[in-house]
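**Q** A structural model of the following input is requested.
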Amino acid sequence: MNIVILGAGQAAASLAAKLRALGHQGPVTVIGDEPAPPYQRPPLSKAYLLGQMGLERLTLRAPEWWDEQGIVVHLGEPARRIDRERQMVITDRGEYRYDQLALTLGANPRRLPAAIGGALPGVHVVRNLADIAALRPALAKGARLVVIGGGYIGLEAAAVARKLGLDVTLVEAAPRILGRVAAAETADLIRDLHRSHGVRIIEGTGITRITGSAAVEGVELADGRQLPADLVICGIGVTPETALAEAAGLAIDNGVAVDAQGRSTDPAIWAAGDCASFPTALGRLRLESVGNAIDMAEAVAANMLGAGQDYIPKPWFWSDQFEAKLQIAGLNLGHDRVVTRPAEHGGSVWYFRAGRLVAVDALNDARAYMIGKRLIEAGKSPDPDAITTTPDLKALL
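**A** Got it, this is the predicted structure:
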């Protein structure tokens, strides 16, 4: 059986490795549009941007590993079309036949419209190696940076810029930072962290335009304020990469729509990672995380080989900002109660839905994270009041 994997990121590397680990002896081909071999994305906005991690540590597998595994990797080769009738992937260099095709295409950063200055030199996004190569030279000590977007990418970029000595203002149009992904209690902890390091945070105010002629000069806010800026980073989320799938006639629903096993509406085509949405008891979900990219890709690899097992996510996330680590277990969707437990340099936020523990955010509190994660994965829910009254959280297990 000839398997082609379209996309060459974390999910692709995990899927290819799992195919071989499960004993698949047939051809495996990985096709990616970036020139670099599969690499980790999370450090791009943290250690790699700071210069604390080189490309060799960023890369997921050594070049010889791919050869040893007999996996053919085509890099810097954008795909143009999927011909479902002929079961062929057409790139700008050739055609690749498949018996089964896995889409691990990831997601693309949202950009501001050119009409409001989004295309001006000095406006950056943080998603791939090319983005970092363009951004790094601009991160000069004393430069004025405006970060647009108060999600994790924007906050991580703001933290790195402050560590490098830039003057940083972060603007969030929603009433508060982390509005879509975390409780107000977690946002309060992160806001305090950033302000203690000199980041100015403006919430509840959108931007009207990025000003400048030949390059960025400032950011105009919806309330009329003018923020001087030498550069702008847009951290306003991502959209799943679905263009090829859509053109091929596959169902799209906030990503490539797959069934519980990872199969698209074409039985020969599968999807995993950031580009895929899958059914759960909470409705159709698309998860943007390393954990999901690995776990879903491995589940899809097994199902391509006939395992027939539904993918059950066990979500976990993390975010490094300054010297602090935020660790998250579970999904807080639909929570109706939040309980907080302070710690020496942070604390934890516990989410309940109908009395059931569904998620934990832990800032500089690895013990709370690990215990919360174990409880969630075991389907155990402590009494919410016990979170704050139990001296040793381990007793909750």
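
**Q** Could you use CA atoms for every contact and neighbour count after this?
**A** Noted.

**Q** tell me the contacts of the residue nearest to residue 153 when sequence neighbours are not counted?
**A** Among residues not flanking residue 153 along the chain, residue 235 sits closest, at 5.6 Å (CA to CA, 6 or more residues apart in numbering). Residues counted as contacts of residue 235 (CA atoms under 8 Å, 6 or more residues apart in numbering) are 109, 110, 125, 126, 147, 148, 149, 150, 151, 153, 154.

**Q** Can you flag which of those belong to strands?
**A** 109, 147, 148 (DSSP state E).

**Q** Return the closest of these with respect to residue 47.
**A** residue 147 (18.4 Å; CA to CA).

**Q** one more to put side by side:
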Amino acid sequence: MNAGRVVIVGASVAGSRVASGLRRAGHTGLIALVDPDPDAPYDRPPLSKQILTGEWTPDRASLGDPTQWQAERHVTSAAGVDPVNRTLRLDSGLELPYDKLVLACGAVPRALPGTPRRGVYPLRTLADSLRLRARLDGMAPSGRLVVAGGGFIGAEVASAARARGIGVTIVEALPAPLSGLLGEEVAAELAGLHTDNGVRLLCGTSVVGVTGGPDVTGVELADGTTLRADAVVAGVGVRPATDWLAASGLPLDGDGGVLCDEFCAVDAGRTVYAVGDVARCRDPRLGRHVRVEHWTDAVEQADVAVHNILEPRPVAHRHEYFVWSDQYGGKVALLGRPEPGAEVTVVRAGGPRRRFAVAYHRGPRLCAALTVNWPKALLAARRSTGTPDGAEAAVTAWKSL
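**A** Have a look, this model is predicted:
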């Protein structure tokens, strides 16, 4: 089976899975992987979990060796693409012709305002994780860490720092971390995980600058407060890494995401595909394009792209929306996508630690479920998803656990 020359921009989970999947499916043509990160390919979820805590050595996050997939490896950035002549231009000046192009170039962290200082860390690459881990090790046990942004990454960093005894303050612009996704009531309940573990949580304000020089000594907040800090982590989100596509003529949304159909195809001729954090893929159920920054979506989109590159009858990507987060020795899991205006039912479990489950539903239909430190509740939610009375079934099951 030969789909010609397949060039993949990005060697993280989505890009490497396309490369390995093509070979497993019998593709015999050229595969080229383009990524400037010399450590790629590796899995990103462990960067804020097992790698940052020191439980894993970096090799355990590896996704494999491109030579196993007989793939060319170009450790450089993509600089431009010519869709008409089907060529990819690299920063090195090399041009790679392609028959199929897969955009798996991921995202880049949003920076904090102000002049960069030593001790201010993004967390996107393996090198970022190792640098931050070394800083935290040097700060323990009496250091002070400020985490800008209380999303899943920020929460995991806070958890890793608290395990070392480091004092942590999370600064969150929303009324509660993740309230834009989960709603204020549920987000406030989830925020209790931080306070239960000695984290100071400042909500409704944001970081507007950093102090010190050359090393960071603190952060300035929008409410006029200055917090002392020995290190700062920027967890204020990411944006698609698509600046290099601006002149390509490929369809981009306002945030830089690559617009693609439900088959992950960017163009009508199905020569260009987009997968992972960079893809704003059409969801027929919602009737609109959606960009999802979750590992599970990246894996599923990669598998769809492999099939559609090799087979004449395309299959559609189904957005399953599942994300998990390891925090303070437990696990937070979100199955499905909470819908604005959905009803919310909370079931709390007993025990020494915070443990609860949330059903987001419209009448009997279960839209999404959040579980906190309750694996059996997550299994019950999975069994109830897609059933006519899924919400009632899930809540009844939770109450019986």
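
**Q** quick one on the thing from earlier: give me the aligned partner of the residue nearest to residue 153 of structure 1 over in structure 2.
**A** Using TM-score structural alignment, the equivalent of residue 235 of structure 1 in structure 2 is residue 235.

**Q** Equivalent analysis for residue 296 of structure 1, please.
**A** Aligned partner of residue 296 of structure 1 by TM-score structural alignment: residue 301.

**Q** Check which residues of the host helix or strand of its match are buried.
**A** Counting by DSSP states H and E, the element that carries residue 301 of structure 2 is helix 295-310. For helix 295-310 of structure 2, burial by neighbour count (16 or more other CA atoms under 10 Å) applies to 295-310.

**Q** Show the residue spans covered by the strands in the stretch 51-200 of structure 1.
**A** 71-74, 79-83, 88-91, 95-97, 100-103, 107-109, 123-124, 144-148, 167-172, 200-203 (DSSP state E, counting those that start in this stretch).

**Q** Present the ones you listed as JSON lines; the columns should include distance to residue 342 of structure 1 and mean neighbour count.
**A** Listed next are the strands of the stretch 51-200 of structure 1 as JSON lines, based on distance: least, CA to CA, whole Å; neighbours: other CA atoms under 10 Å:
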{"stretch": "strand 71-74", "distance to residue 342 of structure 1": "48", "mean neighbour count": "18"}
{"stretch": "strand 79-83", "distance to residue 342 of structure 1": "50", "mean neighbour count": "18"}
{"stretch": "strand 88-91", "distance to residue 342 of structure 1": "53", "mean neighbour count": "18"}
{"stretch": "strand 95-97", "distance to residue 342 of structure 1": "55", "mean neighbour count": "16"}
{"stretch": "strand 100-103", "distance to residue 342 of structure 1": "42", "mean neighbour count": "25"}
{"stretch": "strand 107-109", "distance to residue 342 of structure 1": "34", "mean neighbour count": "18"}
{"stretch": "strand 123-124", "distance to residue 342 of structure 1": "36", "mean neighbour count": "22"}
{"stretch": "strand 144-148", "distance to residue 342 of structure 1": "29", "mean neighbour count": "25"}
{"stretch": "strand 167-172", "distance to residue 342 of structure 1": "26", "mean neighbour count": "23"}
{"stretch": "strand 200-203", "distance to residue 342 of structure 1": "23", "mean neighbour count": "18"}
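
**Q** Nearest approach to residue 136 of structure 1 belongs to which of those strands?
**A** The nearest among the strands of the stretch 51-200 of structure 1, by CA to CA, is strand 123-124 at 10.3 Å.

**Q** Identify the residue range in structure 2 corresponding to the closest one.
**A** Counting by TM-score structural alignment, strand 123-124 of structure 1 corresponds to 120-121 in structure 2.

**Q** how big is the offset of that stretch relative to structure 1?
**A** Compared with structure 1 after fitting, stretch 120-121 of structure 2 deviates on average by 1.1 Å (mean CA distance after the TM-score superposition for structure 1).

**Q** Show me what that stretch is in contact with.
**A** Taking CA under 8 Å, 6+ apart as the rule, stretch 120-121 of structure 2 contacts 128, 132, 216, 231, 232, 233, 234.

**Q** try stretch 41-57 of structure 1
**A** 58, 126-129, 132, 136, 153, 156-157, 160, 164, 290, 320-321.

**Q** cutoff 6 Å now
**A** The contact list for stretch 41-57 of structure 1 (CA atoms under 6 Å, 6 or more residues apart in numbering) reads residue 157.

**Q** now do stretch 174-188 of structure 1
**A** With contact meaning CA under 6 Å, 6+ apart, stretch 174-188 of structure 1 is reached by 150, 151, 203, 204.

**Q** so can I have CSV of those showing distance to residue 120 of structure 1?
**A** Below are the contacts of stretch 174-188 of structure 1 laid out as CSV (distance: CA to CA, whole Å):
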residue, distance to residue 120 of structure 1
150, 21
151, 23
203, 24
204, 25
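
**Q** which of those sit farthest apart?
**A** So, these by CA to CA: farthest apart are 151 and 204, at 13.6 Å.

**Q** Generate a PyMOL selection restricted to the buried entries among the contacts of stretch 120-121 of structure 2.
**A** Only the buried entries of the contacts of stretch 120-121 of structure 2 go into this PyMOL selection, using 16+ other CA under 10 Å:
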select buried, resi 132+216+231+232+233+234
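
**Q** Make CSV out of the contacts of stretch 120-121 of structure 2 and add distance to residue 369 of structure 2 and secondary structure.
**A** Formatted as CSV, the contacts of stretch 120-121 of structure 2 follow (distance: CA to CA, whole Å; DSSP: H, G, I helix; E, B strand; the rest coil):
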residue, distance to residue 369 of structure 2, secondary structure
128, 32, helix
132, 32, helix
216, 40, strand
231, 35, strand
232, 32, strand
233, 29, strand
234, 28, strand
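
**Q** now for the contacts of stretch 120-121 of structure 2, which pair is the farthest apart?
**A** Spanning the widest gap among the contacts of stretch 120-121 of structure 2 are 128 and 216, at 16.7 Å by CA to CA.

**Q** which among the contacts of residue 235 of structure 1 end up buried?
**A** 109, 125, 126, 147, 148, 149, 150, 151, 153, 154.

**Q** In contact with the fourth one, which residues?
**A** When the contact criterion is CA under 6 Å, 6+ apart, the partners of residue 147 of structure 1 are 170, 232, 233.

**Q** Same check on the last one?
**A** Contacts were defined as CA under 6 Å, 6+ apart; by that measure residue 154 of structure 1 touches residue 235.

**Q** Residue in structure 2 paired with it?
**A** Counting by TM-score structural alignment, residue 154 of structure 1 lines up with residue 154 in structure 2.

**Q** Residue 236 of structure 1 reaches residue 151, doesn't it?
**A** No. Using CA atoms under 6 Å, residue 236 of structure 1 is not in contact with residue 151; the gap is 7.2 Å.

**Q** No further queries at this time; thank you.
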